[in-house]
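Engineer: pasting the sequence and the predicted coordinates here, then a few questions.
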Amino acid sequence: MSIKLISLIDKARPRRALFTTFTFSISWFEAIIVPALRRWSCEQIDVLVDARYARRSTDEASGLYIGSAYRVIPVYMAKTTVFHPKLVYLEGYDDADRLVVGSANLTLSGHGKNLEVLDAISAADEPGVLGEFSDFLDGLTAKYDFSADHAEILGGYRTRIRARLPKLGPVDDSTRRAWLVHTLSRPAAEQLTEHAYRLDNPHTLTVLSPFHSPTGSPVQELADEIGVGKIRIGLDGKNPVAPFLRDGNAFDTVPGFVRADTDHFDRTLHAKCFEVEGNDGVIVMTGSVNATAQSLASTDNVEVSLVRLLDETPFAWKKLDQPKEYKACEFNVDELTARKPALQVSLTPDNRLVGQVFPAGADQQVTLEVLDGDTSRHLQQYVPMTNGAFDVRLNRTLKVDNALQLVVTGDDLYAVGWINVELDLRTDPSQRELAKASARLLAGEHRNADLDQITNWLLSLQSRLKPTGTPGGPRPGGAGPKTKAPPARKMTYAEWRKTIEEAQGSNGQPALSRNAVEAAIQWVNRDVKKRRDIPELKVPEPKNPGGPTEGKPDTPNKPDMPRGGSAPKPAPGSKPRFIASEDDEFSQQPGTSQDNDEAKETDERFLQALEAIPRGLELDARGSIVPLLVELSATQVLKLTLNTLGPVENSGRQTSQLPLIQGWLNRFARFEYSEQNREALLPLFAAMACCAAEFHGEVVLPSLKEALVRLLGRSPEAGEVLAGARLGFESDRFERLNDEGKQAVLVRAGDIEASSTNSDVLTDLIVLTLGPQSRTCPSVAPEYTPVIRALHQYQRQPDSKAFGVVPDGVQASSAPCCGGPLHSDDMTILRARRQVVCKECKRPIFYGLDPAVLEERGLTNRFKV
């Protein structure tokens, strides 16, 4: 039988496979069936097993792939009823789906030692049978208990079939030759009787079954309903014992006896076959239905068989004179009684155990123990279980490659089952490697090879994202839409993080994408974790405030730590060491290995991969994974800011011509986020803006205010920046700042709200400078002095273009006024500062100003775009 099933698998080349069985042998299934399916790159394997035997399978010590290469779903049946169908649904890559209906369980006996019967149909030949199988799955999930995840999995097969059927054309009942029989709502005997009416003068009923009622009454009643006058009972060829009472049976006359005439008649009988002969053909029903009252004449069990209308019998029957003896079937009722609850449980990609116990029992706190063979890998107590369901995040990452079991214990409760590791079951090999790399990084194992996995995933962002519209968010011209959007709803920290952590990746794997980003953030902050137990160095109080200097930043000699920053732990016998640049982080230190070149190369690739984030957001900033990606980029910028500040002058703030956080906010505020993403990103942007105001000085306030207005599409409400920043600082994205530092940074929220936007400031300055009353150059802050002086040269030339405007989101290569070259470095400065003096014509160039607003302010014909 195993050769036959494997040949069907080879013919179908399935993409997905669903099995149902009563008894189950893990060792046989993993040795024979799993390799056959893997040979054809089968993506999904699911096995429905009667809960009693699913639990007994946990006694097998040889399970290696259960829960990782294939999923086991136990089906709980009350009292002595059983889940008994033996089906295989093979979803083909070529749409040639096949359904195998048989009598054999997924065991060595079923597919090698017993005498079994197997039938298979193709969707192309018998689409009606596939439709009935879809109805069976529908009825199964409606009548019996499944966890939400498992019901969804079965629904996926059902959806596939129903989507496929219309392509096969309408089913003509008048020409059908095969039907699926199941017992979810009607007894099998009743359905077989209806199909037997298709025959002219049905006269003989032959029943081959390993199990009968002691009196044989179900067979006699079936014969009476069909109207046949002759009954034949098939016996075990090796041990031809009549399986009912000699005396006191229900047969009207002594039935005839036959055995299946096959080359393997000496095998133990386990086949189930009902055959009705008529004058013009034969009806054959094969599958899981036995000749017992519970199986044949009731809806207690879950049974499935296939009925065919044939011109002649496909079987050869050999007549037996007399049975060896009469011996009624003995049923071990105690063995079938469900005393132990069924357990359906999954380990999700984000390290949560989600399970359901059937029957539910009382609500209580339970203990969960994860077993790897006989070894306990994890114990978690006091887990709440409500209505039989539990959902708990493990407090450690499980790093085992063998099959895992879960034991659930509580008050009068003991349940055990296999853990379905969804990461392995639902993802392709590359995704599994990404997830394992993420898990190791999250567990604190900082390995270059794992970072490479994260890096490759980040680099693939652009190829996975697709354009959703005009990039750049709000249209050029300043601070966003003219219509006022409603203020963001006030959220608790838990609510805010939930909007972030429920993110889904573009590949539909939410936890996989989330874990990859979380691992990357942990990598960025790995240096902070090494400093947590180190006394903080005192930070010098800022002296006289001052503004940034012009030109390139000087190289720091002894940079002070920014307020709120933490310091590296000095090595024994050495002086405290500060990281003054990005490259400096990888320079040789006493006691380190010689692998720093490799580490530096790995990290440089990672930093390059971070640039894939904004490039990807230019294509699509509406996905639910977007806030996490933005958080990752912000974490890296915050690290660079706090590690490269300098030189620290009187203000204690950065004097760089291009403040990192300000530039980051300007760039990331302009993407076309969804409204949900804008709300989710407000706490991060507010916290980053407060950091920029603290570390970069008042000079950046207008730019910070403009970035927040651009993100929200409106001006922040009173107190909204402070409330958002407080939320943001509760996350570990800002763990570089200690509590004192965060409080100092939060003070700047009011300054940001009170500030005008950069566009408003620049527009006001332009109007003031070019106004007819401006006879002398206005006195302005030092950062605006060069452009205002250049602009004032054209105050008395009202007919000339006094300045140029580069629209927001445009990477200009030439100056607007003179057409001279505008290099990428110039554009970098222009985007960050919003203003620069053209090196060619010495006229000012402004970035992102709204031409319509400039014209409204009386500056028509005074600028060129």
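Structural biologist: Noted; the coordinates are in hand. Residues are numbered from 1 along each chain as shown.
Engineer: rest of the way, CA atoms for contacts and neighbours
Structural biologist: Noted.
Engineer: so Ala51 touches Ala342, yeah?
Structural biologist: Yes: judged on C-alpha atoms under 8 Å, Ala51 makes contact with Ala342 at a distance of 5.6 Å.
Engineer: can you map out the helices along the stretch 251-400 of the chain?
Structural biologist: Along the stretch 251-400 of the chain, counting by DSSP state H, counting those that start in this stretch, helices occupy 293-296, 333-336.
Engineer: can you give me the buried ones in the first one?
Structural biologist: Meaning helix 293-296. For helix 293-296, burial by neighbour count (16 or more other C-alpha atoms under 10 Å) applies to Ala293, Gln294, Ser295, Leu296.
Engineer: the last one too?
Structural biologist: Going by neighbour count (16+ other C-alpha under 10 Å), the buried part of helix 333-336 is Leu336.
Engineer: check what contacts that helix and list those residues.
Structural biologist: Arg52, Lys79, Thr80, Thr81, Val82 (C-alpha atoms under 8 Å, 6 or more residues apart in numbering).
Engineer: distance of the first one relative to Glu335?
Structural biologist: Put plainly, it is Arg52. 9 Å (C-alpha to C-alpha, to the nearest Å).
Engineer: hang on, the earlier thing: for Val75, which of the helices of the stretch 251-400 of the chain is the nearest?
Structural biologist: The closest of those to Val75 is helix 333-336. By C-alpha to C-alpha, the value is 13.6 Å.
Engineer: can you pull the residues that touch both of Ala51 and Ala342?
Structural biologist: Common neighbours of Ala51 and Ala342 (C-alpha under 8 Å, 6+ apart) are Pro74, Val75, Tyr76.
Engineer: so what's Phe451 up against?
Structural biologist: Just to correct that, residue 451 is Leu rather than Phe. Ala437, Leu441, Ala520, Trp523, Thr602, Asp603, Phe606.
Engineer: let's bring in a second one:
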Amino acid sequence: MAVSHGVFHPKITVLSGEDCHLMVGSGNLTFGGWGGNFELVEHLHPSFAAGAFSDAAQFFERLASEPSVRHGAGRQCQDIAEDLRTAARGQSNSGAIRLIHSLDAGLSEQIVAYADELGGATRMMVAAPYWDEGQAVSQLAGRLGLESVSAHVHPGGSARGTVASWPASPSVSIEPVCIDFAKTDVRPLHAKAFEVLCKRGRLLISGSANATGAALGAGGNVEASVLRIQRERLVGWTLHPSTAPEDGRPDWEDDTDPTNRHGVLRAVLEGDELTGQVLTPRMSGRVLAWQMTSNGPEPLGAVDLDERGCFTLAAPGLELAAWNAGRLVLRLVDGSGRVAEGFISIEAATAIVRRAGLMAPRLLSLIAGTETPADV
């Protein structure tokens, strides 16, 4: 994904087959995100969260054609949206669990609107590893009519990043607290959660959004979070008094920092033809293509990129190699030495997965020659 403003920051997983599950949270596809950090994830099912499934379908439909996001996977986004809509069809929808995202409006604006529906806010607690100087949360608090905000101080500290882990100059009072259920966790905080107590209920927001203007405001990052609306709940999380961190300044690379990294491309292999697009950096003209293997790079020849970074490359025999290797990585290098890399999606394998459903892993094992007796 490449975006015209900010970063593409959602962390969404859709598991679709005979049943459908939706997971929205804070964890990236890294060792930290899958256990090394303290993360939050909402695991949703249409039996109790049909509204969130419909919202997620709308998000993927928007993503398919959103001009500010470059990805070349419009058809796949539409397919995911259809799976989500199908899963939600016929299910009861209480409206208590929603998915909110920033493609329609800033998250702050949406949080304020939902709080107003519950009679207005009386308290807000924020847990986030990354903050700006405090402006974003101060502005949100002001719109909610609050003069102070509680902020979680995590026992294990915050995941290191290129932005601050504590607000340096907020315009509202920041009260350091520790959430009861996290008080003994020693992993670095990477979870993002906002609790807003209201006169007639409570809002819980968790997902990808940090306590920054880029995450909460309009026109910044692309973000996605789950919103729980609890109309009968008047008591919030148990908060213990704490002490603000001694040093909340930026430390080292965040997972969204693009400095000194390879660019990103997407590529699809259909038969003997490889098509794709360089998403970042912007590249055009003649480049050299390489297939990255366990034995080192294998040359695929020169290829021409158009002004949008799109390309088509003849690749006879590559599909057969893919079944044996299990994965394919493509590298493009331009004349100035800039590099873009990405996985190659195999169209035939994608079709098998969608059509065969639960049988797909066995069929793919048979094709690759790695089947076991249980697959036959």
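Structural biologist: Received, thanks. These figures come from a predicted structure and were not determined experimentally.
Engineer: which one among the contacts of helix 333-336 of structure 1 gets closest to Ala692 of structure 1?
Structural biologist: Arg52 (62.5 Å).
Engineer: that closest one belongs to a strand?
Structural biologist: No: Arg52 of structure 1: not assigned to a strand; according to DSSP: H, G, I helix; E, B strand; the rest coil it is helix.
Engineer: trace it over to structure 2, please.
Structural biologist: With TM-score structural alignment defining the correspondence, Arg52 of structure 1 maps onto no position in structure 2.
Engineer: what is the burial count for Ala609 of structure 1?
Structural biologist: Residues near Ala609 of structure 1, counting by other C-alpha atoms under 10 Å, number 19.
Engineer: farthest-separated two in the contacts of Leu451 of structure 1?
Structural biologist: Ala437 and Asp603 (15.3 Å).
Engineer: between those two, which one's more packed in?
Structural biologist: Neighbour count, other C-alpha under 10 Å: between Ala437 of structure 1 and Asp603, Ala437 has more, with 25 against 19.
Engineer: and the more buried one, how far from Ile454 of structure 1?
Structural biologist: Distance from Ala437 of structure 1 to Ile454 of structure 1, by C-alpha to C-alpha: 8 Å.
Engineer: any chance of the helices of the stretch 251-400 of structure 1 in TSV, with distance to Ile613 of structure 1 too?
Structural biologist: Shown next, in TSV, are those (distance: least, C-alpha to C-alpha, whole Å):
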stretch	distance to Ile613 of structure 1
helix 293-296	60
helix 333-336	58
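Engineer: quick one on the thing from earlier: shared neighbours, Arg52 and Glu335 of structure 1?
Structural biologist: Counting by C-alpha under 8 Å, 6+ apart, Arg52 of structure 1 and Glu335 have no shared contacts at all.
Engineer: strands - which of the contacts of helix 333-336 of structure 1 land there?
Structural biologist: Assigned to strands by DSSP state E, none of those qualify.
Engineer: report the longest strand in structure 1, please.
Structural biologist: In structure 1, taking DSSP E as the definition, the longest strand is strand 375-385.
Engineer: list of residues touching that one?
Structural biologist: 363-371, 390, 392, 394, 398.
Engineer: buried subset of these?
Structural biologist: Here, 16+ other C-alpha under 10 Å leaves Gln365, Val366, Thr367, Leu368, Glu369, Val370, Leu371, Phe390, Val392, Leu398 buried among those.
Engineer: what's the closest of those to Asp224 of structure 1?
Structural biologist: Taking those together and measuring to Asp224 of structure 1 by C-alpha to C-alpha, the closest member is Phe390, at 51.2 Å.
Engineer: separation between that closest one and Ala494 of structure 1?
Structural biologist: 20 Å.
Engineer: contacting residues for Val177 of structure 2?
Structural biologist: By C-alpha under 8 Å, 6+ apart, Val177 of structure 2 lies in contact with Ser150, Ala151, His152, Val153, Leu239, His240, Pro241, Ser242, Thr243.
Engineer: same thing but at 7 Å, please
Structural biologist: By C-alpha atoms under 7 Å, 6 or more residues apart in numbering, the contact list for Val177 of structure 2 reads Ser150, Ala151, His152, Val153, Leu239, His240, Pro241, Ser242.
Engineer: and what of Thr409 of structure 1?
Structural biologist: Val366, Thr367, Leu368, Ala415.
Engineer: rerun that using 6 Å as the cut-off
Structural biologist: Val366, Thr367 (C-alpha atoms under 6 Å, 6 or more residues apart in numbering).
Engineer: surely Ala415 of structure 1 touches Val408?
Structural biologist: Yes: between Ala415 of structure 1 and Val408 there is a contact under C-alpha atoms under 6 Å: 5.1 Å.
Engineer: okay, these two: which has more neighbours?
Structural biologist: Shown here are Ala415 of structure 1 and Val408; by other C-alpha under 10 Å, Val408 has more neighbours (21 against 18).
Engineer: and that one, what's its match in structure 2?
Structural biologist: Under TM-score structural alignment, Val408 of structure 1 pairs with Leu332 in structure 2.
Engineer: whatever helix or strand its match lives in vs structure 1, mean deviation?
Structural biologist: Per DSSP states H and E, Leu332 of structure 2 falls inside strand 329-333. Its aligned residues in structure 1 lie a mean 1.6 Å from strand 329-333 of structure 2 after superposition (mean C-alpha distance after the TM-score superposition for structure 1).
Engineer: if anything else comes up later, I'll come back, but that's it for now.
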